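Asks: Kindly generate the corresponding structure for this input.
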Amino acid sequence: MLALRLLLVISTLPLWESIQQMTKLLRFTIPSAAAAVLGLATAPAQAATVNYIGCGQDATFCTLTQLLNGGSIEVDEDGNSTIEKTFSNWKNYDFSKSPNANTLVNPEGDIQVRATGTYIPGGSGSATLNYTVVNNALLLEPPLPAGNAVSWSATVYFEFDVTSAQYVPIIEQTDELTGALVVGPTSGTTSYASFNNTTLSSDNMSMMTDTMLISPPSTTVMIGNTLDLRARRIRTPTPLVGTSQITSFSQTFTQVVIPEPGTVVGLLVVGGLGLAMKRKQQG
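Replies: Presented below is the predicted three-dimensional model:
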């Protein structure tokens, strides 16, 4: 737009002044436009703005229940009133547990979802969903068994869509189990807590972070999430009170930044001016 406005001004000036203005335009606009296209990886990250839609006035998070009832989350990663990420269409929720004596109740309303975002102009950025489980809603505490051992389990599953702006396609998804506690046997049938392919296990075979590449980069991705808990208690040879709990987990969607159409057009216009001036000088 700057290049077009300068062109309009230049067209009304005498020839010599027009040449001077074109020289200034080429000197200052081309480097800045080129920097925008090539990307300045050293530029500071911008502050993000998050909108929680359908989750109450002035909401600072959505519960999973609100999202499943039609709510959504929008992330403006650089605070310029353009939405880079939308998390919507939350669906297919399922909660199951075993055995029948398991006292854990549906945790849907006690899972809070907040979002953050970063954006490095011309470089990269990401949006993260941070899940917080309140009221010990995902805590398994089976009683000591009458016999030798008892295991309790629970599973939560849900889906949603993440839609990214065309100039920031998603290239990577990182799942992280950020808060969990497991007590249980270190061999045999163990206790564990897991989020998708991450796990915290009582046998010390844990992987708290898992990263998945998305190829080719995509602007729409359907996400399926599974939370698993298993707590095992044993009476012999020594009583052991096994437990399993998840208190928080997160998902980060990292992107590659492609120049926005306006930036590319501006660079092409300026490039055209340069060629025209060069031909004029040669003539």
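Asks: contacts, neighbours, all on C-alpha from now
Replies: Fine.
Asks: Tell me where the stretch 151-283 of the chain has strands.
Replies: When assigned using DSSP state E, counting those that start in this stretch, the strands of the stretch 151-283 of the chain occupy the ranges 170-183, 192-195, 198-201, 209-218, 220-234, 243-256.
Asks: nearest residue to residue 90 other than its sequence neighbours?
Replies: Computed as C-alpha to C-alpha, 6 or more residues apart in numbering, the closest residue to residue 90 that is not its neighbour in sequence is residue 160, at 4.2 Å.
Asks: do you know how far that neighbour is from residue 195?
Replies: For residue 160, the distance to residue 195 equals 15 Å [C-alpha to C-alpha, to the nearest Å].
Asks: now the other sequence, so there's something to compare against:
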Amino acid sequence: MMTTNKLTKTFASGSLAIGVLAGAVLTATSANAAMLTWLEWTSGTPLIEGDKKVTYVSGSIGAEAVDDVALIKMGDHYYFVYDAMNGPAMANANSGSFTYTIEVTTPDWYIVGLDLDSNVSSNYGTVTETLAEIPGLMLISTNGSPVPASGFIGIAPNDLLTVTNTLNNTGGPTEGLIDFQNSFRQAYIPNVPEPGTILGLLAVGGLGLVSRFKKQK
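Replies: This is a model prediction of the structure:
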């Protein structure tokens, strides 16, 4: 028995069809995607879609070379997806971890929310997401459970995140992971001077007024 992927649910409920589990992404007017094989991505080619860039850093999950990775933009969400169904095994029964970065390339746009989901056999184990920039935060998808159950987990605005995904197959070789996704919600936050900068500008302005007043006297 396989659980249902949250991204698949989202797409199925809309007017577009994106077949993540089939290893192919069919784009529509409200969604765009970049896709690479695992080998291409881990060999140094980044995923680039919209103003987001996802770059492999290190690690291994025993993925097959032809497994897919994708970066999908839909509305104010970006989804990083690993999909094992394109390979001969059609599932990943291995454990391991890998690290990547997701970078925002447009000024004043930031990642402000996260969620994690996985599609696995019923007694597979866990998929975990951690971030170097937020040491105390850990998202754990157990046997395909979404994290959180609905919505997303808010974080302080970041324009670069270093993400580590860990697969832990506790069910043995008969269990497997079909795919998982990391979701990143973005927001536009115009740059505002820090309070100290504002006070400094006011102080400089005040000195200028004092100097001008003395000259007038």
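Asks: TM-score, when you put one on top of the other?
Replies: The TM-score (TM-score structural alignment, normalised by the length of structure 2) is 0.59; 147 aligned residues with a C-alpha RMSD of 2.6 Å.
Asks: rewinding a little: what lines up against the residue nearest to residue 90 of structure 1 once you look at structure 2?
Replies: Matched to structure 2 by TM-score structural alignment, residue 160 of structure 1 sits across from residue 100.
Asks: what does residue 128 of structure 1 give?
Replies: In structure 2, residue 128 of structure 1 lands on residue 79 (TM-score structural alignment).
Asks: ok, its match - contacts?
Replies: 70-73, 181-184 (C-alpha atoms under 8 Å, 6 or more residues apart in numbering).
Asks: ok, back up a step: neighbours of the residue nearest to residue 90 of structure 1, just the number please.
Replies: For residue 160 of structure 1, the count of nearby residues is 20 (other C-alpha atoms under 10 Å).
Asks: and what of residue 208 of structure 2?
Replies: 12.
Asks: I'd like the distance between it and residue 131 of structure 2.
Replies: 46 Å.
Asks: Please apply the same query to residue 203 of structure 2.
Replies: Taking C-alpha to C-alpha, one finds residue 203 of structure 2 at 39 Å from residue 131 of structure 2.
Asks: Have a look at those two and say which one is more surrounded.
Replies: Set residue 203 of structure 2 next to residue 131 and count neighbours by other C-alpha under 10 Å: residue 131 wins out with 18 against 12.
Asks: ok, and the closest non-adjacent residue to that one?
Replies: Nearest non-adjacent residue to residue 131 of structure 2 (C-alpha to C-alpha, 6+ apart): residue 163, at 4.7 Å.
Asks: again with residue 269 of structure 1
Replies: Once flanking residues are discounted, residue 269 of structure 1 sits nearest to residue 3: 7.1 Å by C-alpha to C-alpha, 6+ apart.
Asks: packing partners for the helix or strand containing the one you found?
Replies: Element membership for residue 3 of structure 1 (DSSP states H and E) is helix 2-10. Counting contacts by 3 or more C-alpha pairs under 8 Å, 6 or more residues apart in numbering; DSSP states H and E, helix 2-10 of structure 1 is packed against helix 15-38, helix 261-282.
Asks: Tell me what angle it forms with helix 15-38.
Replies: 180 degrees (axes from the mean of the first three to the mean of the last three C-alpha atoms, to 10 degrees).
Asks: Could I get the buried residue list for helix 2-10 of structure 1?
Replies: Buried residues in helix 2-10 of structure 1, counting neighbours by 16 or more other C-alpha atoms under 10 Å, are found at 3, 7, 10.
Asks: Go through those and name the one nearest residue 230 of structure 1.
Replies: Of all the buried residues of helix 2-10 of structure 1, the one with the least separation from residue 230 of structure 1 (C-alpha to C-alpha) is residue 3, at 62.4 Å.
Asks: quick one: the closest one from residue 9 of structure 1, how far?
Replies: Distance from residue 3 of structure 1 to residue 9 of structure 1, by C-alpha to C-alpha: 10 Å.
Asks: Tell me if I am right that residue 41 of structure 2 is in a helix.
Replies: Yes: membership of residue 41 of structure 2 in a helix is supported by DSSP: H, G, I helix; E, B strand; the rest coil.
Asks: Hmm, residue 54 and it touching each other?
Replies: No: contact criterion C-alpha atoms under 8 Å: residue 41 of structure 2 and residue 54 do not qualify, at 9.3 Å.
Asks: who touches both of these two?
Replies: Joint contacts of residue 41 of structure 2 and residue 54 (C-alpha under 8 Å, 6+ apart) are residue 47.
Asks: So between these two, which is more surrounded?
Replies: residue 54 (23 against 20).
Asks: Okay, and that one sits in which element?
Replies: Residue 54 of structure 2 belongs to strand 52-60, assigned by DSSP H and E.
Asks: continuing past that strand, what's the next helix or strand?
Replies: Of the helices and strands lying after strand 52-60 of structure 2 in sequence (DSSP H and E), the nearest is strand 68-74.
Asks: Would you check the span in structure 1 matched by that following strand?
Replies: Strand 68-74 of structure 2 corresponds to residues 112-118 of structure 1 when matched by TM-score structural alignment.
Asks: How far away from the center of its chain is the matching stretch?
Replies: Computed by C-alpha atoms, centre = their mean, to the nearest Å, the chain-centroid distance of stretch 112-118 of structure 1 equals 8 Å.
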